[in-house]
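*Asks:* My questions concern the predicted model and sequence given below.
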Amino acid sequence: MTWILRDGQTSGKGYAATSASMHLVTVAVSLRQRGCALTRDDQAAARKALDGLAVRLLQEGERRGRGQAVAAEMPDLYRVVRACPDTLAGARDKALIPSRAQDPAGLLAGDVALTPRGMVVSVINRQDDPEICPVEACTAYRACLAAEAPPRWSEPTAPAFVGVDRHGGASAAWSRTP
């Protein structure tokens, strides 16, 4: 963890603490998949070391990371939407991408209303091009969910955007479960 924060990038600079944390999770999962007996104590020790190093960086006034992400341009949006597979997960992702929802995991299906002018979450307007229209994407996603998942995932108390497991089925992995 020290090396990742100090000079882990190929540029010789250290990663931001949040990126280093993601690396820690990735390493832990990879080790377990390879049959290593990694205990919670092992991972907790690494997490504690990472947290201590991150605090020290803050105390030294060093800020890392890219900061605010730049807005996606329209060609980028089309490429991302077109890269989504024709699956339940792909339909969900297409519905999330154009809407740029801040916290889709906390939304319930009853929190999302489709209107003639658009999709009401906070304010999401209908787009002229149906390929990148969040209302069209949400409509397609909800239809796919209703067709492929048990009825409980279509109830108003279900998450608006459900997790999709590795087998392509709806799961409660994303937040409040019905």
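*Replies:* Received the coordinates, thanks.

*Asks:* make it CA atoms for all contacts and neighbour counts henceforth
*Replies:* Noted.

*Asks:* any idea how far the top helix by length along the chain is from the chain center?
*Replies:* Secondary structure of the chain read by DSSP state H shows that its longest helix is helix 40-59. Centroid separation for helix 40-59 versus its chain: 24 Å, with Cα atoms, centre = their mean, to the nearest Å.

*Asks:* I'd like the distance between residue 84 and residue 76.
*Replies:* Going from residue 84 to residue 76 by Cα to Cα, to the nearest Å gives 13 Å.

*Asks:* take a look at this one as well, against the first:
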Amino acid sequence: MTAQHDNSREPAVPDAPTSIVNTSGERPLSPHDRLAALDSVAAAYVAEQRPANTRKAYADAWRIWQDYTRDAGIPVLSSTVGALVGFVRWLETTKAASVATIDARLTGAVVGLRGYGIPVDQEASRAAWNALKGYERRLAEAGIVRGRGKAQPVTLAHLRAMSRACPSSVAGLRDRAVLLLGFTIAARRSELAGLRVTDLVSAGSDGLLARLGYTKTGPDERAVPYGVHRDTCPVSAWHAWRQAAGMTEGPAFRRVDRHDHVFAAGLSAQAIGEVIARCGKRAELPFRITGHSLRAGLATEARRNGADHKAVCDQGGWSYGSKAVHGYFHTVDRWSDNAVRDIGL
């Protein structure tokens, strides 16, 4: 299905009426009109429930879609097999985009089209994702890597090395707290950046409760137990940083200058990522550490020590049945639950 090309349109659902009650004095709305109005209100309401990061990602994807339709000379509200497969091909050939990037752009484009009331046929979307799988296979066969790839999980040995490499300065105490809390609750960078001092609540001899507000999976409160090793105890690390910084409220993680002066403003998600990357460099780890390395690390290390899917999802804020968690588990289970292990080779 297509419509006239208008690249000025934004990646959101159409403006929805705030009410379906006709107060203008014009003819009463028909049942069909009322149903259409309810559909518009529902679409707008559902779109508003998406997390801010998701809305931004979809908006970025829609702008890329607009660029593509402009280059291709097709209507912006095109949803045919050719339009969607062509988008995958365009991202591959003109942008040299990674598989993960194309997947995200394609998802955003489909969401944007549906937001404008354009039905996306299952055959069209299936063809586009099959084209993407073909691209992924060709890259693998050619040994070509595009994008950063999956984050390398941080093991407990890595975590211990990074913690020990943190200096004894106030900034070093902050870095250790970021590192250990981030690992323990499998936090995203944005979640660490959004933490307030009052979000980390004492649970007595058990440790701390980290209240992360409302995340992708709903209201989120995660347990932070005391560690058995001081080098990797997240509770001790938090208390040491908080005491050194003299904080009682405000952002949990803040900028510290070279004179150990602690600023009032909190670190951004990007700055949190830079802190984590520096921790990896200090410890001279043989791979690049990212914010997601902590998240992947918690899942893999927990699985290695016998945690089940539900426990890991609860601790890291993943939705039950998460494909990402299954992927982390596979890296462990392919060895511990290997069909060849006990056959006597």
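*Replies:* Structure received. Owing to the predicted nature of the structure, the values given are computational and were not obtained by experimental measurement.

*Asks:* who has more neighbours, residue 84 and residue 76 of the first structure?
*Replies:* Under the criterion of other Cα atoms under 10 Å, the comparison of residue 84 of the first structure against residue 76 puts residue 84 first, with 15 against 11.

*Asks:* Quick check: the more buried one vs residue 163 of the first structure, distance?
*Replies:* In terms of Cα to Cα, residue 84 of the first structure sits 15 Å off from residue 163 of the first structure.

*Asks:* can you map out the helices along the first structure?
*Replies:* 2-7, 17-33, 40-59, 74-83, 88-99, 134-148.

*Asks:* tell me the most buried of the ones you listed?
*Replies:* Mean neighbour count (mean count of other Cα atoms under 10 Å) peaks for helix 88-99 among those, with a mean of 22.

*Asks:* What span of the second structure is it aligned with?
*Replies:* Helix 88-99 of the first structure lines up with residues 170-181 of the second structure when matched by TM-score structural alignment.

*Asks:* likewise stretch 18-25 of the first structure?
*Replies:* Alignment note (TM-score structural alignment): stretch 18-25 of the first structure is unmatched in the second structure.

*Asks:* From the rest of the structure, what touches that stretch?
*Replies:* Residues from elsewhere that reach stretch 18-25 of the first structure (Cα atoms under 8 Å, 6 or more residues apart in numbering): 1, 4-5, 46-47, 50.

*Asks:* ok, now which ones touch residue 116 of the first structure?
*Replies:* Residue 116 of the first structure makes contact with no residue, according to Cα under 8 Å, 6+ apart.

*Asks:* any idea how far residue 111 of the first structure is from residue 104 of the first structure?
*Replies:* 10 Å.

*Asks:* Quick check: neighbours shared by the two?
*Replies:* With Cα under 8 Å, 6+ apart as the test, residue 111 of the first structure and residue 104 both reach residue 160.

*Asks:* hmm, back to that, present the helices of the first structure as a markdown table; the columns should include distance to residue 125 of the first structure.
*Replies:* Output for the helices of the first structure, formatted as a markdown table (distance: least, Cα to Cα, whole Å):
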| stretch | distance to residue 125 of the first structure |
| --- | --- |
| helix 2-7 | 41 |
| helix 17-33 | 33 |
| helix 40-59 | 40 |
| helix 74-83 | 16 |
| helix 88-99 | 9 |
| helix 134-148 | 8 |
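
*Asks:* Ok, which of those comes nearest residue 122 of the first structure?
*Replies:* In terms of Cα to Cα, the element of the helices of the first structure nearest to residue 122 of the first structure is helix 88-99, at 10.1 Å.

*Asks:* once aligned to the second structure, how far is that closest one on average?
*Replies:* Mean deviation of helix 88-99 of the first structure relative to the second structure after superposition (mean Cα distance after the TM-score superposition for the first structure): 0.9 Å.

*Asks:* now that helix, how far from the chain's geometric center?
*Replies:* Per Cα atoms, centre = their mean, the centroid offset for helix 88-99 of the first structure relative to its chain is 11 Å.

*Asks:* next one: stretch 167-183 of the second structure
*Replies:* Counting by Cα atoms, centre = their mean, stretch 167-183 of the second structure comes out at 22 Å from the chain centroid.

*Asks:* Residues in contact with stretch 173-190 of the second structure: which ones?
*Replies:* Stretch 173-190 of the second structure is contacted from outside by 159, 163, 166-167, 192, 222-224, 232-235, 237-238, 240-241, 244, 253, 268-270, 272-273, 275-276, 279, 291-292, 294-299, 315-317, using Cα under 8 Å, 6+ apart.

*Asks:* Just the buried ones from these, in ChimeraX syntax?
*Replies:* Remark: buried members of the contacts of stretch 173-190 of the second structure, expressed as a ChimeraX selection using 16 or more other Cα atoms under 10 Å:
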select :159,163,166,192,222,223,224,232,233,234,235,237,238,240,241,244,253,268,269,272,273,275,276,279,291,292,294,295,296,297,298,299,315,316,317
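
*Asks:* Looking at the contacts of stretch 173-190 of the second structure, which are in strands?
*Replies:* Applying DSSP state E to the contacts of stretch 173-190 of the second structure, the entries found in strands are 222-224.

*Asks:* now the residues you listed as JSON lines including distance to residue 71 of the second structure?
*Replies:* Below are those laid out as JSON lines (distance: Cα to Cα, whole Å):
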{"residue": "222", "distance to residue 71 of the second structure": "47"}
{"residue": "223", "distance to residue 71 of the second structure": "50"}
{"residue": "224", "distance to residue 71 of the second structure": "51"}
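
*Asks:* With respect to residue 67 of the second structure, which of these is nearest?
*Replies:* residue 222 (41.6 Å).

*Asks:* That closest one contacts residue 211, doesn't it?
*Replies:* Yes - using Cα atoms under 8 Å, residue 222 of the second structure makes contact with residue 211 at a distance of 6.5 Å.

*Asks:* The second structure: strands as residue ranges?
*Replies:* 200-202, 207-215, 218-225, 254-256, 262-266.

*Asks:* can you put these in TSV and add distance to residue 309 of the second structure?
*Replies:* Shown next, in TSV, are the strands of the second structure (distance: least, Cα to Cα, whole Å):
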stretch	distance to residue 309 of the second structure
strand 200-202	25
strand 207-215	19
strand 218-225	16
strand 254-256	33
strand 262-266	33
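
*Asks:* do you know which of those strands lies nearest residue 62 of the second structure?
*Replies:* The closest approach between residue 62 of the second structure and any of the strands of the second structure, judged by Cα to Cα, belongs to strand 207-215 at 23.3 Å.

*Asks:* Any idea how far the closest one is from the middle of the chain?
*Replies:* That offset, for strand 207-215 of the second structure, works out to 17 Å (Cα atoms, centre = their mean).
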